[in-house]
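>>> this one's sequence-less:
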């Protein structure tokens, strides 16, 4: 490594992102599935935003939250994918110190926002199933806007200490990050100081995102299941629970990889480095890719509207 990478310094001007350590020769091939995933993220989430905007019947709280989720997924994936692909394709490994902190902030901010949106969607399902006649009067547009603002504000505040704490540490080990993006744990581990406060804060945010949010989601679904089991017929129970299918699928696709990646980064020191890096990217890329697929296929209104648009365009092309 160059001498500048190991010389003592207080604040490096740049960091070096290694990509996937141990698999450098396969970077071009690895980029193919990541590029395909990014294309699905862009096309799928833009399609949802377009359909909800064009279809007046979808101007409801559930679809407003779904649009928030689509925007969040677009920002989250775009914050890391372009740089990742530049590493894979052009070996462009340098990232400015401030750009690294901004990337770190965006990743943690929008991950927290996404988690909050799932809580809001669980609330929407609870009101729709447990209080169907009052759904429109309870979840008014003004309340949806307020909930959205609270979610964004919470995510913004929770993520703020990450770059602030990271900036204050002295870095005298190396400026090489064995990651594809500026992961908080990977950057903090380069500091030559007692960084326990950063680790403790990371665990606190993790407990908020996974512990507290999952608690409220679970509480909502306990009430939902009680309401479903009180329905008179089996068909009614299956049909009502089916309306929650897409939401449950998206929740599992988000929280399971997030929990696994967080635990792996902190306690999976015996795992191969390339496996840890791969997992840390899966939790950021797979949910944004799966969400439009899950909601597009499972949500009848969106699926029907998409088929109408595709059929209409296909008819115009061949007419």
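Received it, and whenever you're ready, just let me know what you need. Remember, it's a predicted structure, so these values are computed and weren't measured experimentally.
>>> going forward, measure contacts between C-alpha atoms and count neighbours the same way
Will do.
>>> which residue ranges of the chain form strands?
14-17, 94-96, 176-177 (DSSP state E).
>>> for the shortest one, the distance to its chain's centre please.
For strand 176-177, the distance between its averaged C-alpha position and the chain's averaged C-alpha position is 24 Å (CA atoms, centre = their mean, to the nearest Å).
>>> ok, now how distant is residue 65 from residue 199?
Noted for residue 65: a distance of 31 Å to residue 199, by CA to CA, to the nearest Å.
>>> neighbour count winner among these two?
residue 65 (20 against 16; other CA atoms under 10 Å).
>>> now for that one: which residues touch it?
Taking CA atoms under 8 Å, 6 or more residues apart in numbering, we find residue 65 in contact with 117, 120-121, 148.
>>> run a quick neighbour tally on residue 193.
By the measure other CA under 10 Å, the count of residues near residue 193 is 13.
>>> spatially central residue for the protein, please.
residue 111 (4.7 Å; CA atoms, centre = their mean).
>>> which helices and strands does the helix ranked longest in the chain pack with?
As assigned by DSSP state H, the longest helix anywhere in the chain is helix 97-130. Helices and strands touching helix 97-130, by 3 or more CA pairs under 8 Å, 6 or more residues apart in numbering; DSSP states H and E, are strand 14-17, helix 61-78, helix 135-138, helix 141-159, helix 161-168, helix 213-229, helix 245-267.
>>> got the buried residues for that helix?
97, 100-101, 103-130 (16 or more other CA atoms under 10 Å).
>>> ok, stretch 135-151 next?
Across stretch 135-151, burial judged by 16+ other CA under 10 Å covers 135, 139, 144, 147-148, 151.
>>> now it: how far from the chain's centre is it?
The answer for stretch 135-151 is 22 Å, by CA atoms, centre = their mean.
>>> please compare the first structure with the one that follows:
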């Protein structure tokens, strides 16, 4: 239902709320998607909480590498929790209405956590670069203080650079339609409803993505190129294999994270003909990494896996 009010500063009629329609093209049976999503969400939360418990309890994991992993777990939980309650409310209770301030806040948090995840991958790549390429300097460079400073820098960078996204969206006039063909307050979905010029929104959105994500991905590529160059110079095949094994889990997560982003960017151009695909990818980008990240690290990282077995065995004995 269209709801709105007359803007006192103009003759335009301003909507008072948006309606998140859900997944385009499958409205009649989209509630069935709640089944896998309702399973993935608690799985993501429990897996990341378990990672935090293990890192806290095991003294052997009190290292910068695992501190970054713990921060990533917190970001993943925030990313999933920001979107899943609203999506499940839409699918289960048809609670599609969302106020404009709530929608703009939702938009801000989505961008913040997405850029935060990207920034943490950069920090973890730098950690692996120093550990493998400059092992003698690792204890003096990658310290607890470095972890704190890097995390604070990324948080400030992402929070400040993301502020214009909802601010610019809030300055648009929404006067004709209020139904968003999405289950999230995506920037493109919201601003496409505006009745005035939205080019500045698109330009800033594109510039922000290229500046932050592009620079992050560039630093990651450079870090791993230097790591590969250093590993290939090792005389021992065993040492080279051990060095690369410490990066395997990180590389898997990076490839998955940025691959979805690239595919999402490409499919936006086809959103008019197949609107479901970018919406579904947008949701998966926010829920799959939080569920996947702790599992990949638990299976691919020997120290973390051994600590997991140790903690679980202690719990079983206590029970």
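Yep, it's here. What you see is a predicted model, and the numbers here were worked out from it, not measured in a lab.
>>> one step back: identify the farthest-apart pair in the buried residues of stretch 135-151 of the first structure.
Largest separation among these by CA to CA: 135 and 151, giving 20.5 Å.
>>> give me the neighbour count for residue 308 of the second structure.
Each residue near residue 308 of the second structure was counted by other CA under 10 Å, and the total is 20.
>>> residue in the first structure matching it?
Counting by TM-score structural alignment, residue 308 of the second structure corresponds to residue 306 in the first structure.
>>> so how far is residue 73 of the first structure from that match?
20 Å.
>>> with residue 207 of the first structure instead?
21 Å.
>>> cool, and residue 275 of the first structure?
Residue 275 of the first structure is 23 Å from residue 73 of the first structure, where distance means CA to CA.
>>> more neighbours: which of those two?
Set residue 275 of the first structure next to residue 73 and count neighbours by other CA under 10 Å: residue 73 wins out with 27 against 14.
>>> that older thread, show me the contacts for the nearest residue to the match of residue 308 of the second structure once chain neighbours are set aside.
In this structure, residue 306 of the first structure finds its nearest non-sequential neighbour in residue 51, 7.2 Å apart by CA to CA, 6 or more residues apart in numbering. Neighbouring residues of residue 51 of the first structure by CA under 8 Å, 6+ apart: 302, 305-306.
>>> what lines up with residue 51 of the first structure in the second structure?
With the correspondence set by TM-score structural alignment, residue 51 of the first structure lines up against residue 54 in the second structure.
>>> re earlier: and the match of residue 308 of the second structure, how far is that from residue 49 of the first structure?
To residue 49 of the first structure, residue 306 of the first structure is 12 Å away according to CA to CA.
>>> so where in the second structure does the longest helix of the first structure end up aligned?
Residue span in the second structure matched to helix 97-130 of the first structure, by TM-score structural alignment: 100-133.
>>> tell me roughly how far that stretch lies from the first structure on average.
On superposition with the first structure, the mean distance recorded for stretch 100-133 of the second structure (mean CA distance after the TM-score superposition for the first structure) is 0.5 Å.
>>> and what of stretch 151-162 of the second structure?
In the superposition with the first structure, the average deviation recorded for stretch 151-162 of the second structure is 0.7 Å (mean CA distance after the TM-score superposition for the first structure).
>>> that stretch aligns to what range in the first structure?
Taking TM-score structural alignment as the measure, the first structure aligns residues 148-159 with stretch 151-162 of the second structure.
>>> how about stretch 173-183 of the second structure?
Aligning stretch 173-183 of the second structure against the first structure (TM-score structural alignment) gives residues 170-180.
>>> neighbouring contacts of the matching stretch?
With contact meaning CA under 8 Å, 6+ apart, stretch 170-180 of the first structure is reached by 5-12, 14-21, 84, 87, 186-187, 190-193, 277, 281.
>>> how far away is the nearest residue to residue 70 of the first structure once chain neighbours are set aside from residue 58 of the first structure?
Spatial nearest neighbour of residue 70 of the first structure, excluding adjacent residues (CA to CA, 6+ apart): residue 45 at 5.0 Å. Going from residue 45 of the first structure to residue 58 of the first structure by CA to CA gives 15 Å.
>>> more neighbours: which of those two?
In this view residue 45 of the first structure and residue 58 are compared by other CA under 10 Å, and residue 45 has more residues nearby, 27 against 15.
>>> surely the more buried one and residue 72 touch.
No - the pair residue 45 of the first structure and residue 72 fails to qualify as a contact (CA atoms under 8 Å) at a distance of 9.5 Å.
>>> which residues touch the nearest residue to residue 199 of the first structure once chain neighbours are set aside?
Once flanking residues are discounted, residue 199 of the first structure sits nearest to residue 185: 7.5 Å by CA to CA, 6+ apart. By CA under 8 Å, 6+ apart, the residues touching residue 185 of the first structure are 199, 265-266.
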